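1. got a structure for you, letters missing:
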C-alpha cells in the first residue's frame, strides 16, 4: 500500500500531492494525527500524518520546523486539511518540503480524518487477511507435495516462485540438495548439475538476526559471491539459503519460511540425502573458532547462538591413567 494508492485508487476524490511528488511510491502502513508538536515523538516510519494545522497557523518558524522534524521521523507524508485553519497550504511549508523531500497532501475540508483512517486500516486488514490466505495456500501445497512423495525439488520450486527469490537447500557442509533460481540467476545453474556453493574465505561472514536460527551471510556460487538469508533446519538436517543479494527479504516471507522449514526438514529426513549430519553441522562452527581471522566477542557470540552452542555452560576435562598392579 502506497501514497499513490491513497491519492489515485480510492473513493477519496481531490486529494492532491503539492510537494514531494517523487515520494508517491512511499509505503503507507498506518495513520497518525498531529494536533500538537509533542506528538512528533510518537510518529512512526511510513505513517501518514494528518493535521488541521491549528498549532501552526500563525507561526512560520514552527511551519518550517515541523516539516524538518517529520522528515526525520521517516513518515510517509503530511496530510493537511484546507479551509479550516489554512485556506491553502502555506508556500513556505511547500518549499521546505520540496527542499527536504517530504510529501505533502492537500486534503479537502469535507473529508474527516476518521474517514481516511478507516479507509487505510480496512485496506491493511484486507491485505493481511489476503496474505494469511496466500500463506496457508503455499504451506498446503508443500504439505501435499510431502505426503504425495513429489520430492524436494517440487517443494523448493513452489517456494521460490511464491517469494520470487532463488533458493538453495544444502547440508551443513554446503552440499546442495535442491536449487530453484529466478530468471535473473538462471545462469548459475544448468539442466544437469546442481550448482557448487561454499562459504567465503572470511569465516566471520555470518550476521545473526533477531529470529532464532537465521542469519545473513555471503556465500559463493560457482566462485561468484552473493548475499543470502540463511535458515538452519530443525534436527540439524541442513540449511535453506535464500539469495537476496542487494535486496532484503520481507518479514512476511521470513514468517512463511519459518513455517516451511519444518516440512522441508521432514522431506530431507526421509530421503537418503542427509548423511553425517552432526559432523557437517559442526565443521564450519569449529573452523570459524580456530581460524586465524580476527574475531570480536560479538562475532563469537553470534555464531554460537546461530549454531546453538551453549557458551554459558561451564565445562571441565578429566584424565584417567591406569597402571598395572
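-> Now that the structure is in, tell me what you want to look at. Fair warning: this is a prediction, and the values are worked out from it, not measured in the lab.

2. only C-alpha atoms from now on, for both contacts and neighbour counts.
-> Fine.

3. you'd agree residue 240 is in a helix?
-> No: going by DSSP: H, G, I helix; E, B strand; the rest coil, the assignment for residue 240 is strand, not a helix.

4. contacts only, for the nearest residue to it once chain neighbours are set aside.
-> Excluding its sequence neighbours, the residue lying closest to residue 240 (C-alpha to C-alpha, 6 or more residues apart in numbering) is residue 169, at 4.6 Å. For residue 169, the contact set (C-alpha atoms under 8 Å, 6 or more residues apart in numbering) comprises 176, 177, 178, 179, 238, 239, 240, 241.

5. now, the most widely separated pair of these?
-> 179 and 238 (13.4 Å; C-alpha to C-alpha).

6. have a look at these two and say which one is more surrounded.
-> The neighbour comparison of residue 179 against residue 238 (other C-alpha atoms under 10 Å) goes to residue 238, with 29 against 21.

7. tell me how far the helix ranked longest in the chain lies from the chain's centre.
-> When the chain is parsed with DSSP state H, its longest helix is helix 113-147. Distance, stretch centre to chain centre, for helix 113-147: 17 Å (C-alpha atoms, centre = their mean, to the nearest Å).

8. please point out which parts of that helix sit buried.
-> For helix 113-147, burial by neighbour count (16 or more other C-alpha atoms under 10 Å) applies to 113, 116, 117, 120, 124, 135, 138, 139, 142, 143, 145, 146.

9. can you pull out the strands in the stretch 151-300 of the chain?
-> 166-170, 176-180, 197-199, 207-208, 214-221, 224-232, 239-243 (DSSP state E, counting those that start in this stretch).

10. closest to residue 259 out of these?
-> Of all the strands of the stretch 151-300 of the chain, it is strand 224-232 that lies closest to residue 259, at 11.2 Å by C-alpha to C-alpha.

11. what sits up against that closest one?
-> With contact meaning C-alpha under 8 Å, 6+ apart, strand 224-232 is reached by 200, 213-220, 238-246, 249, 258, 261.

12. change it to 6 Å
-> Strand 224-232 is contacted from outside by 213-219, 239-245, using C-alpha atoms under 6 Å, 6 or more residues apart in numbering.

13. ok, structure two:
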C-alpha cells in the first residue's frame, strides 16, 4: 500500500485520527511532513506534504482560517492536520466549510500525539517504500543487464519491464515502426505495426497513438543513439513519472541490445539472404554503414546515379519468375552495350516483385536516364510478348544518388503504381517523374481536394449526371491530346465539329475561355482530382 491519507488514518500505528473534511480524498498521497509554526511557512510547503498545526496562529481569526485553507490548497499540500483539545475543542466551522469548498482534506489529530510522533511514523513509511523501490529497480536493471549479456532477446527484456511496472510496452523505431512489444496478461494492442504520422516525443512526455482504430495514451522514454523509444501504456492509477530516471537507465540497456543485434547482423552475414531484403524490410531505420555493408556483399555499385524500375505481378505472385527475369536481363544487357549512358545494371527479385537498377555516372541528367528506362521497357515488352506484359504493373522511381535513398527505391516504385493505377486503369507503366501533379495532390487532405474540385469542374460533372452528356470526358480528351481537336475527336469517335461544339458549351459551364495559362492549369488540377476521386 502506498503512503496516503487513507493509510495514515486506517492502517498506520497511529490511532484516533479522523478526516473531518473531504473524506472522499483519502487516496491523496503523502510525500513528506511539514509543521506550520509560522504563516510565512506556507510558501515553502511542497505538493503532497502533510501539514501539521496546533492552531494557535489562527485560533481567533475566522478570515485568516479561511485564507490559510485556500493557500494550502493552492500550494497542493495533501492535508492539514490540526490538534484538538489544546487551542481548539473542535476544528472551527469556518475552516470545515472552506475546506469542503476548495477540496482540502482536514484531519483531526489527537492531543496525545506530538508532531514528532506523527512525523516519525510517516517518514519511516516513506523510507521503507523508497528502499523497496530502490531494491526493486536495482533488480530490474540487473535482470536487463543479465538479459543483455546472456544473449536473451528483446522480447525478454521488454517482458521484464512489463513485470516491473504492470503495464504494456511498445518498442518503436524513430520512424514509428513497432520493433517489438510486450503486454500485461489479457492485454494486447492490435493494428500498431506502424504509426503514421509520427514524431518522436521527448522522454517523460505522453503521446496519443491509434491502435486498431482506438486512441491510447503512452508514456514515452526515448532510447539513446536515435534507436527510437519505449512507449508504456498509460494507467492513471499507476503513473510512471516517478520512475523516469530508472526507465532512462533501462532505455540505455535496450539501446545496447539493439546495437548488439545490429553489429551481429553486420558481422554474421545474416543480410546475405538477398539484396531485396534491404528494399522490403523496415530498412528506413538502417544506418548508412549497414546499407553500405549490404551493398558490398551483393556488389551493388552505390556510388553511381541510379534509377529503379520495379515490376509487380497483376495477381498475387509471378507464376514463373525465371520467365520474367531472362528477357529483362537480356534487355538490360543490350541497353548497357549500346552507346547510351547506362553503364551497368543490378537485378534482384522474388515471387512478388522484381527490381532492376540502371546505373550511370553522376554527370548524366535525370531526363536522359529516364529516357533510357523507356527504351529498356519497350525492349523488354517486345521480348516478353504483349500478353505476358499486360499482366505486369511497372513503376519507375526518381533518379537518386544518396546511399540513404537505396532502401526506399522499391517503395517509391510501388507508391507510384498504387497512386496512378486507379487513375489510369488501362495503363501498366507509371513513371514517378511524369506524375508529379498527382503526387502533390495526394499529399493534400481530402477537404482541400474537394475544394479544388468544387472550384473547377464540379459544374461539368453535375451537368453530365443531369443530362446524360459526356462533357467531362470530352475535356479530359481535349487536354490529353494537347488541345488538338482532331485527335481528341478521333479518340471519342465523334466529328471534329461535334467536339468543337461541346467545347463551346464546356467554356460556358466553366466560365472559362481556355486562353489564360493559370485557368488552363487550374482546370487541369480539377481534372486530376476528379480522376483520383473517381
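-> Done, it's in. From a predicted model like this one, the values you see are computed outputs, not experimental measurements.

14. next, the TM-score between them, please.
-> TM-score of the superposed chains, computed with TM-score structural alignment, normalised by the length of structure 1, equals 0.75; 273 aligned residues with a C-alpha RMSD of 2.8 Å.

15. map the residue nearest to residue 240 of structure 1 across to structure 2 for me.
-> With TM-score structural alignment as the criterion, residue 169 of structure 1 lines up with residue 171 in structure 2.

16. kindly report the same for residue 57 of structure 1.
-> Per TM-score structural alignment, the equivalent position to residue 57 of structure 1 in structure 2 is residue 59.

17. which SS state does the residue nearest to its match when sequence neighbours are not counted fall under?
-> Excluding the flanking residues, the one nearest residue 59 of structure 2 by C-alpha to C-alpha, 6+ apart is residue 87, at 6.9 Å. Following three-state DSSP, the label given to residue 87 of structure 2 is coil.

18. based on its surroundings, how many neighbours for residue 87 of structure 2?
-> By other C-alpha under 10 Å, neighbour count at residue 87 of structure 2 equals 16.

19. same deal with the one 3 residues further on?
-> When neighbours are defined as other C-alpha under 10 Å, residue 90 of structure 2 has 12 of them.

20. what lines up with it in structure 1?
-> Residue 90 of structure 2 maps onto residue 88 in structure 1, by TM-score structural alignment.

21. neighbour-wise, which of the contacts of residue 169 of structure 1 leads?
-> In those, the most neighbours by other C-alpha under 10 Å go to residue 238, 29 neighbours.

22. from residue 301 of structure 1, how far off is it?
-> Using C-alpha to C-alpha, to the nearest Å, residue 238 of structure 1 is found at 21 Å from residue 301 of structure 1.

23. now do residue 277 of structure 1
-> Counting by C-alpha to C-alpha - residue 277 of structure 1 and residue 301 of structure 1 are separated by 23 Å.

24. do residue 53 of structure 1 as well
-> 50 Å.

25. more neighbours: which of these two?
-> residue 53 (20 against 14).

26. dump the strands of the stretch 151-300 of structure 1 to TSV, plus distance to residue 72 of structure 1.
-> Shown next, in TSV, are the strands of the stretch 151-300 of structure 1 (distance: least, C-alpha to C-alpha, whole Å):
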stretch	distance to residue 72 of structure 1
strand 166-170	35
strand 176-180	40
strand 197-199	38
strand 207-208	27
strand 214-221	28
strand 224-232	29
strand 239-243	32
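
27. what about residue 7 of structure 2, how many residues close to it?
-> Residue 7 of structure 2: 18 neighbours (other C-alpha under 10 Å).

28. mind listing what's buried in stretch 234-247 of structure 2?
-> For stretch 234-247 of structure 2, a neighbour-count test (16+ other C-alpha under 10 Å) marks 234, 240, 244, 247 as buried.

29. so which of these are in helices?
-> 244, 247.

30. export the buried residues of stretch 234-247 of structure 2 to TSV and tack on distance to residue 295 of structure 2?
-> Putting the buried residues of stretch 234-247 of structure 2 into TSV (distance: C-alpha to C-alpha, whole Å) gives the following:
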residue	distance to residue 295 of structure 2
234	42
240	43
244	40
247	37
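
31. and the buried residues of stretch 234-247 of structure 2, which two are furthest apart?
-> The most widely separated members of those are 234 and 247, with 14.3 Å between them, by C-alpha to C-alpha.

32. just give me the closest of the contacts of strand 224-232 of structure 1 to residue 305 of structure 1.
-> Distance to residue 305 of structure 1 across those (C-alpha to C-alpha) is lowest for residue 213, with 7.8 Å.

33. contacts for stretch 131-151 of structure 1 next, please.
-> Residues outside stretch 131-151 of structure 1 that contact it (C-alpha under 6 Å, 6+ apart): residue 155.

34. which part of structure 2 matches it?
-> So stretch 131-151 of structure 1 sits over residues 133-153 in structure 2, by TM-score structural alignment.

35. so how far is that stretch off the chain centroid?
-> 29 Å.

36. how close does the aligned partner of residue 229 of structure 1 in structure 2 get to residue 236 of structure 2?
-> Using TM-score structural alignment, the partner of residue 229 of structure 1 in structure 2 is residue 219. From residue 219 of structure 2 over to residue 236 of structure 2 the distance is 11 Å, taken as C-alpha to C-alpha.
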